[in-house]
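K.L.:
model the structure of this input:
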Amino acid sequence: MIPYGRQEITPADIAAVVEVLQSDYLTQGPVVPLFEAAVARHVGAAHAVAVNSATSALHIACLALGLGPGDRLWTSPVTFVASANCGRYCGADVEFVDIDPRTYNLCPVALERKLEGAARQGRLPKVVVAVHLSGQSCDMAAIHALGQRYGFRIIEDASHAIGGKYRGEFIGNCRYSDIAVFSFHPVKIITTAEGGMALTQDPALAASMARLRSHGITRDPDEMTHLPDGPWYYQQLELGLNYRMTELQAALGLSQLQRLDAYVAERHALAHRYDCLLSSLPLITPWQHPDSYSGLHLYVIRLRLDEIASSHRDVFEALRARGIGVNLHYIPVYLQPYYRQLGCRPGDCPEAERYYGEAISLPMFHTLGEDRQDAVVQALTEVLSS
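P.N.:
Below you'll find the predicted structure:
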């Protein structure tokens, strides 16, 4: 089986983790801050807060922005459920904005239209989570302009996008957002096994998220409500969580970060080759916005079902049967039973549902190689012509 995504672990990665295992610290040591500083420096953010998953990063980002009961979070329906669940963790209501038919990201036109209606009804969002699907940035300048006009805060769910760029600058620098979030899951571009990170230019947001990831506790005298009783002293200022990243994870991430740009370049070479090899088949290859340099976590095709005899499911199952580990990213979140119970219904986002009925993620990882890529293309060609 050729998987849709796969990590690469090198001898240097193993050596970095072993060095931590032989050190005095397995958690809350010096390596996590080094990893945070390295990622922040790479993307051009002032602050970074490493956590145990991107889901945790989304949660503390929402908490730091003051999201709570009675508030609203809006996001894309074509994403992993965590992009919406982070709002529910805070007690907020969640609504969805339909996608752009070419990038599959949250559509600024649909967002503006929904905001106009929400303003009349007094139902504006407090937070919008813009998801960079497959690693391609949303139109963040347009979303930021709407945020300025309507007064919402912005989180970039850049879980797919580390190493990508928007308008020539690295995604994660928060030029058009309050907070950006990366994922380091094994199928992502670089990995810490599990792990995530929240980045921001705002020192107050960074301090809040750093407390929230560790029980809401501080040891900084400047943050305390009164002077410390002694050198042992700490204060819990708010109800936080245990979302800390370990030293082992950070060591792996720090080692992998050195290869990030090369990994993304290799993904682009593979994507270009896919584009060429698939050009004559009845499908749509991923469109890249001229403002975007995608991280290319995923390579998503859409079937032209009116030109083939098989159904979407038939094609998917036939590829799996041939050893091609395709996947589907994603089921529109509002179609999940949990969100239907909250009032979401089929038809809420028609473009997202059209996408769901046609999309297939082909294998995309930087060590895929031309031989395995050829096997993917051959299998797809056979299935579509059968």
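
K.L.:
use CA for all of it now, contacts and neighbours both
P.N.:
OK.

K.L.:
give me the most central residue, the chain.
P.N.:
Central residue of the chain (C-alpha atoms, centre = their mean): Ser159, 1.9 Å from the mean position.

K.L.:
confirm Met197 sits in a helix?
P.N.:
No. Membership of Met197 in a helix is not supported by DSSP: H, G, I helix; E, B strand; the rest coil, which gives strand.

K.L.:
hang on, isn't it packed against Ser53?
P.N.:
Yes. With contacts counted by C-alpha atoms under 8 Å, Met197 reaches Ser53, the gap being 7.4 Å.

K.L.:
measure the residue nearest to the centre of the chain to Gln201 for me?
P.N.:
18 Å (C-alpha to C-alpha, to the nearest Å).

K.L.:
for the closest residue to Arg213 other than its chain neighbours, which residues are in contact?
P.N.:
Closest residue to Arg213 apart from its sequence neighbours, by C-alpha to C-alpha, 6 or more residues apart in numbering: Tyr243 at 4.6 Å. By C-alpha atoms under 8 Å, 6 or more residues apart in numbering, the residues touching Tyr243 are Val51, Asn52, Ser53, Ser56, Arg213, Ser214.

K.L.:
structure for this one too, so we can compare:
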Amino acid sequence: MPYARQCLDEKDLQAMLQVLRSDWLTTGPNVAAFEEGLTDLTGASEAVSVSSGTAALHTAMAGAQVGPGDEVLVTTMTFVASANCAVYQGATPVFCDVSSDSLLIDPDSVAERISHKTKAVVAVDYTGQPCDYDALKAICEQYGSVLIGDAAHSLGGSYKGRKVGTLADLTAMSFHPAKHITTGEGGAVLAEDPEAAKRMRSFRNHGIDLDLKQRAAKGTWHYEMTSLGYNYRLNDFQCILGLSQLAKLPAWVERRKELAKRYNQAFADMPGLVTLVNAPDRENSQHIYVVKLDLTRLSADRDQIYKALRAEGIGVNVHYTPVHMHPFYRQNFGTKEGTAPRAEQAAKEILTLPLFPLMSDADADDVVMAMDKVLKAYLL
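P.N.:
As a prediction, the model looks like this:
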């Protein structure tokens, strides 16, 4: 059983086929339709679709006008793209620690490391639980820093009744097949500031002021490159797939929550296992389900438990190795062990269990039984 799996149905396939038979395969009307679907869902003012979640983070950096000499604070408990996007712009990532119980970025760690060099702070909604955005925003406002939400895990979630997509100055999303909805590969940046959105739309299109559809509408061939950008466009058949998937998102999020609740109940008193804490003022949209092993009660380390569960047919995974521990950052930015002690410790303990809407209750129970069997074999 894999840890994640996309959900595609006949409606998705027919929607894509219709676009493939149309005149617009890219830069056409379905791009705007998908972006409108995202703003309708989240309440954000602007949505800029791009070709991947990584492209979304990079585009958000451009929207925030991050550049050489700037610093960008980022949690280290994340995928490498959350930090790489700052490096792409010539900035320096500064890694922050996490709260031990949730593995979300710790506002106290941000407050300790922020400075007047900090152009932006990247907050990652780990597992699907939104960060403490009120605390983070208050810190950012003191230094004039842009708050960027990395919501690759949290589409469909909320914080204090406010939807993900409206919690930060800019919000990056991913539509990889493992995520809540998919466009194959894809992403988007949500924003409130129309000027930031304008910069990002140009950035995704080579830094050019008008795309093909806009030029066609104006009856002109003429365009100007006003800044350095990239080809980060999401095409029309990907966008129509995303729009089709958005209609099913609420039901899928509810199913993810049901499965997470089933896990929580089963693991509540299981020796050797600790579940992550979800704050009562937040709705976790449960992209992944992560547990921590209590290694003080086990005769095996995490990697041994990982292999044993794999042998039982359970496709566990690990999210993540702290970014500052990767060779690239050690060699190029001088990062080292001890930078984020809580994240470093958690990285030795965590496992990601299967969670996706197509799972049955029986599938979840199989995961629970396998975990119980493996842990009992290694209990001290």
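
K.L.:
just give the TM-score of the two.
P.N.:
Here the TM-score for the pair of chains, by TM-score structural alignment, normalised by the length of the second structure, is 0.95; 371 aligned residues with a C-alpha RMSD of 1.6 Å.

K.L.:
which pair in the contacts of Tyr243 of the first structure spans the largest distance?
P.N.:
Using C-alpha to C-alpha, the two most remote members of the contacts of Tyr243 of the first structure are Ser53 and Ser214, lying 13.7 Å apart.

K.L.:
neighbour-wise, which of those two wins?
P.N.:
For Ser53 of the first structure versus Ser214, neighbours defined as other C-alpha atoms under 10 Å are more numerous around Ser53 (25 against 17).

K.L.:
tell me which stretches of the stretch 101-250 of the first structure form strands.
P.N.:
127-131, 153-157, 165-166, 169-170, 179-183, 196-200, 217-218, 235-236 (DSSP state E, counting those that start in this stretch).

K.L.:
closest to His329 of the first structure out of the ones you listed?
P.N.:
strand 127-131 (12.4 Å).

K.L.:
which residue range of the second structure does the closest one align onto?
P.N.:
Using TM-score structural alignment, strand 127-131 of the first structure corresponds to residues 120-124 of the second structure.

K.L.:
against the first structure, what's the mean shift for the matching stretch, could you check?
P.N.:
Superposing on the first structure and averaging over aligned pairs (mean C-alpha distance after the TM-score superposition for the first structure), stretch 120-124 of the second structure comes out at 0.6 Å.

K.L.:
gap between that stretch and the chain center?
P.N.:
11 Å (C-alpha atoms, centre = their mean, to the nearest Å).

K.L.:
for that stretch, which outside residues touch it?
P.N.:
Contacts with stretch 120-124 of the second structure, where a contact means C-alpha under 8 Å, 6+ apart, come from 64, 66, 71-75, 78, 82, 104-105, 130-131, 140, 145-152.

K.L.:
go on, stretch 273-283 of the second structure?
P.N.:
101-103, 129-130, 157-161, 264, 267-268, 284, 290-294.

K.L.:
how does it look with 7 Å?
P.N.:
Asp101, Ser102, Gln129, Pro130, Gly157, Ser158, Tyr159, Lys160, Val291, Lys292, Leu293, Asp294 (C-alpha atoms under 7 Å, 6 or more residues apart in numbering).

K.L.:
please report how far the third one lies from Leu167 of the second structure.
P.N.:
The reference is to Gln129 of the second structure. From Gln129 of the second structure across to Leu167 of the second structure, the span is 12 Å (C-alpha to C-alpha).

K.L.:
which of those two has more residues huddled nearby?
P.N.:
Gln129 (29 against 23).

K.L.:
pretty sure the more buried one contacts Ile288?
P.N.:
No. The criterion here is C-alpha atoms under 7 Å, and Gln129 of the second structure misses it with Ile288 at 10.0 Å.

K.L.:
just to revisit the earlier point, give the equivalent position in the second structure for the residue nearest to the centre of the first structure.
P.N.:
In the second structure, Ser159 of the first structure lands on Ala152 (TM-score structural alignment).

K.L.:
its match against Ser174, yeah?
P.N.:
Yes. At 4.7 Å, Ala152 of the second structure and Ser174 qualify as touching, with contact defined as C-alpha under 7 Å.

K.L.:
pull the number of nearby residues for Ile171 of the first structure.
P.N.:
Ile171 of the first structure has 32 nearby residues by other C-alpha under 10 Å.

K.L.:
just Ala216 of the second structure next, same as before
P.N.:
11.

K.L.:
can you classify it as helix, strand or coil?
P.N.:
Taken by three-state DSSP, the conformation at Ala216 of the second structure corresponds to helix.

K.L.:
circling back to that earlier point, got any residues that touch both of Ala152 and Ser174 of the second structure?
P.N.:
Common neighbours of Ala152 of the second structure and Ser174 (criterion: C-alpha under 7 Å, 6+ apart): Gly53.

K.L.:
follow-up on the earlier one: which neighbours do Met197 and Ser53 of the first structure share?
P.N.:
Joint contacts of Met197 of the first structure and Ser53 (C-alpha under 7 Å, 6+ apart) are Ser183.

K.L.:
show me where the first structure has its helices.
P.N.:
Along the first structure, counting by DSSP state H, helices occupy 11-21, 31-43, 54-64, 82-89, 108-121, 140-150, 203-212, 247-257, 260-277, 312-321, 337-341, 350-356, 369-385.

K.L.:
most tightly packed of those?
P.N.:
helix 54-64 (a mean of 26; mean count of other C-alpha atoms under 10 Å).

K.L.:
who are the packing partners of that one?
P.N.:
helix 82-89, strand 179-183, strand 196-200, helix 203-212 (3 or more C-alpha pairs under 7 Å, 6 or more residues apart in numbering; DSSP states H and E).

K.L.:
what angle sits between it and strand 179-183?
P.N.:
Helix 54-64 of the first structure and strand 179-183 are oriented at 170 degrees to each other (axes from the mean of the first three to the mean of the last three C-alpha atoms, to 10 degrees).

K.L.:
just tell me the aligned range of helix 54-64 of the first structure in the second structure.
P.N.:
Against the second structure, helix 54-64 of the first structure falls on residues 53-63 (TM-score structural alignment).

K.L.:
how much does the matching stretch stray from the first structure?
P.N.:
Mean deviation for stretch 53-63 of the second structure: 1.0 Å (mean C-alpha distance after the TM-score superposition for the first structure).

K.L.:
residue contacts, the residue nearest to Leu26 of the first structure when sequence neighbours are not counted?
P.N.:
In space, and not counting its chain neighbours, Leu26 of the first structure is closest to Glu247: 5.1 Å by C-alpha to C-alpha, 6+ apart. Residues near Glu247 of the first structure by C-alpha under 7 Å, 6+ apart: Val20, Leu26, Thr27, Gln28, Gly29, Val31, Val32.

K.L.:
against Thr79 of the first structure, how distant is the first one?
P.N.:
Yep, that's Val20 of the first structure we're talking about. 35 Å.
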